[in-house]
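Novice: Let's see this in three dimensions:
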Amino acid sequence: MRVATFNVNGIGSRLGALLQWLEETRPDVACLQELKAPQERFPLAEINAAGYGAIWQGQKSWNGVAILARGTEPVEVTRGLPGDDSDEQSRYLEAVVGEVVIACLYLPNGNPAPGPKFDYKLAWFERFIARAAQLVETGAPVVLAGDYNVIPTERDAYKPERWVTDALFRPESRAAFERLLARGWTDALRATHPDEVIYTFWDYFRDAYGRNAGLRIDHLLLSPALAPALRSAGVDRDVRGREKPSDHAPTWVELDL
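Specialist: I've put the predicted structure just below:
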């Protein structure tokens, strides 16, 4: 089973690129972030024509997440991250595909930090850690896939000294990610490539992709019940180098179920 995550940075303007990638790689599950489209503008007909069922949570101009499943319909479990009924941002979906629970997330960026946006990021992170703990307790096979907007360690950033004041790399964000992992989750990409310089995001400015001046901020975490099934993980880096690309590249994990 191949589970992928891809921040598409606007599904309307990059639908062609998304469909091309789906046709080329045929992931069994694809978690999408930053749809930047209201609920009614999700391109369901095109996604279905590509062979995928889908659930999605749209939001006009911002945010938005979706779970696609090849040849089947994802069975929705949770829409929106539990813990704050007043939170209207579209950042979290949870579904069952086959026997695996799939959580798709778009964790807040948090900049500028400090400030209200950073406070929201940390509060959202705490709610996410609590939900992840609940999922571990079920004993189910679970993948937490998405754009975490967290640079876990210095080796996950080109010139990390430039990011020390950024919300993605501040100690509070990194500590929250570490506490999440400490609950028993496996960082699939790093477990598979323990010493490799590997990025999932390259800014549009200053030829960041050409210089490989990237960040690793898209992550797939596996629950204790699923971690033994890990066979490989990687980044479809070339997708970032295509015409009118997202600033993220699809990131994936192969599981032997």
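Novice: Every contact and neighbour count from this point should use C-alpha atoms.
Specialist: Will do.
Novice: If you count contacts, what does whichever helix or strand residue 219 is part of end up packed against?
Specialist: Here residue 219 sits within strand 218-222, counting by DSSP states H and E. For strand 218-222, the packing partners by 3 or more CA pairs under 8 Å, 6 or more residues apart in numbering; DSSP states H and E come out as strand 2-7, strand 142-147, strand 186-187, helix 188-192, strand 251-255.
Novice: one more to line up against the first:
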Amino acid sequence: MKLATYNVNGVNGRLEVLLRWLEEAGPDVVCLQELKAPQEKFPVKAIEAAGYGAVWQGQKSWNGVAILAKGQEPHLTRKGLSGEPDDEHSRYIEAIVDGIVIGGLYLPNGNPYPGPKFDYKLRWFTRLHDYAAELLDLEVPVVLAGDYNVMPTDIDVYKPERWTNDALFRIEVREAFRKIVEQGWTDALRHLHPDERIYTFWDYFRNAYARDAGLRIDHFLLSSEAAARLSKAEVDKHVRGWDHSSDHAPSG
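Specialist: Down below sits the predicted model:
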């Protein structure tokens, strides 16, 4: 099974790019983030015409997550994480596809640091940590895929010294990610490419894509049962170079 994650940075504004990539890559399951569309504006008909069933949680102007499955409807199991009842952000969705639990997530950016947005990001990480432990206890194949908004190590950012006080690279955030991984998750791309500089995001400014001045902030974490099936992990970097593309590239 080919799994992918893609922060589309506006699903309707970049629908042509998404559909082009789906046709080219043909993933079996896709986690989408940053839909930037309310629930009723998700382009479900276009997605279905491309051969995919979908579940989604939209949000006007911001956030929003979805799971697509080729040739079938994902079985929705969860929307949102517990632990903060007043949190209305659309950042987590979960479904079962072919016996695999797929959690699609979009962690908060957290900038500026310090401040309430950074504090919210750390709380969200704590909530994810607690729920991730519950998922591991199921002892079934589980994948947590999406935009984590964290560069785990120096090799995941083009100029680490410039990012010391950014919320995507603060030591507290990297530590929160590490604590989740150490529960027993496998970072798919880093597991297969331990020393390679591979990025998933290039800013629109300062010619970042052409200079390959990127960040690795989109990740796949696999339970041991899912990791046993891992054979390949890569980034469709060329998609970032398409006209009107997201600032992220699909990975899987």
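Novice: chain center to the helix or strand just after the strand holding residue 219 of structure 1, what's the gap?
Specialist: As assigned by DSSP H and E, the chain's next helix or strand after strand 218-222 of structure 1 is strand 230-235. Relative to its chain's centre, strand 230-235 of structure 1 lies at 15 Å (CA atoms, centre = their mean, to the nearest Å).
Novice: if we can go back for a sec, among the helices and strands packed on strand 218-222 of structure 1, which comes closest to residue 217 of structure 1?
Specialist: strand 142-147 (6.1 Å; CA to CA).
Novice: Burial check on the residue nearest to residue 27 of structure 2 when sequence neighbours are not counted, number of neighbours?
Specialist: Closest residue in space to residue 27 of structure 2, ignoring its immediate chain neighbours: residue 2 at 5.1 Å, by CA to CA, 6 or more residues apart in numbering. A count of nearby residues for residue 2 of structure 2, using other CA atoms under 10 Å, gives 14.
Novice: got it, and residue 23 of structure 2?
Specialist: For residue 23 of structure 2, the count of nearby residues is 11 (other CA under 10 Å).
Novice: what's the closest non-adjacent residue to the residue nearest the centre of structure 2?
Specialist: In structure 2, the C-alpha nearest the mean C-alpha coordinate belongs to residue 146, at 1.1 Å (CA atoms, centre = their mean). Excluding its sequence neighbours, the residue lying closest to residue 146 of structure 2 (CA to CA, 6+ apart) is residue 105, at 4.9 Å.
Novice: Relative to residue 56 of structure 2, how far out is that neighbour?
Specialist: Distance of residue 105 of structure 2 to residue 56 of structure 2, computed by CA to CA, to the nearest Å: 11 Å.
Novice: what are the ranges of the helices in structure 2?
Specialist: With helices called from DSSP state H, structure 2 shows them at 15-25, 44-49, 116-137, 171-181, 188-192, 208-211, 224-227.
Novice: Of all those, which one comes closest to residue 246 of structure 2?
Specialist: Closest among the helices of structure 2, using CA to CA: helix 15-25, at 8.4 Å.
Novice: roughly how far out does the closest one sit from the chain middle?
Specialist: Counting by CA atoms, centre = their mean, helix 15-25 of structure 2 is centred 17 Å from the centre of its parent chain.
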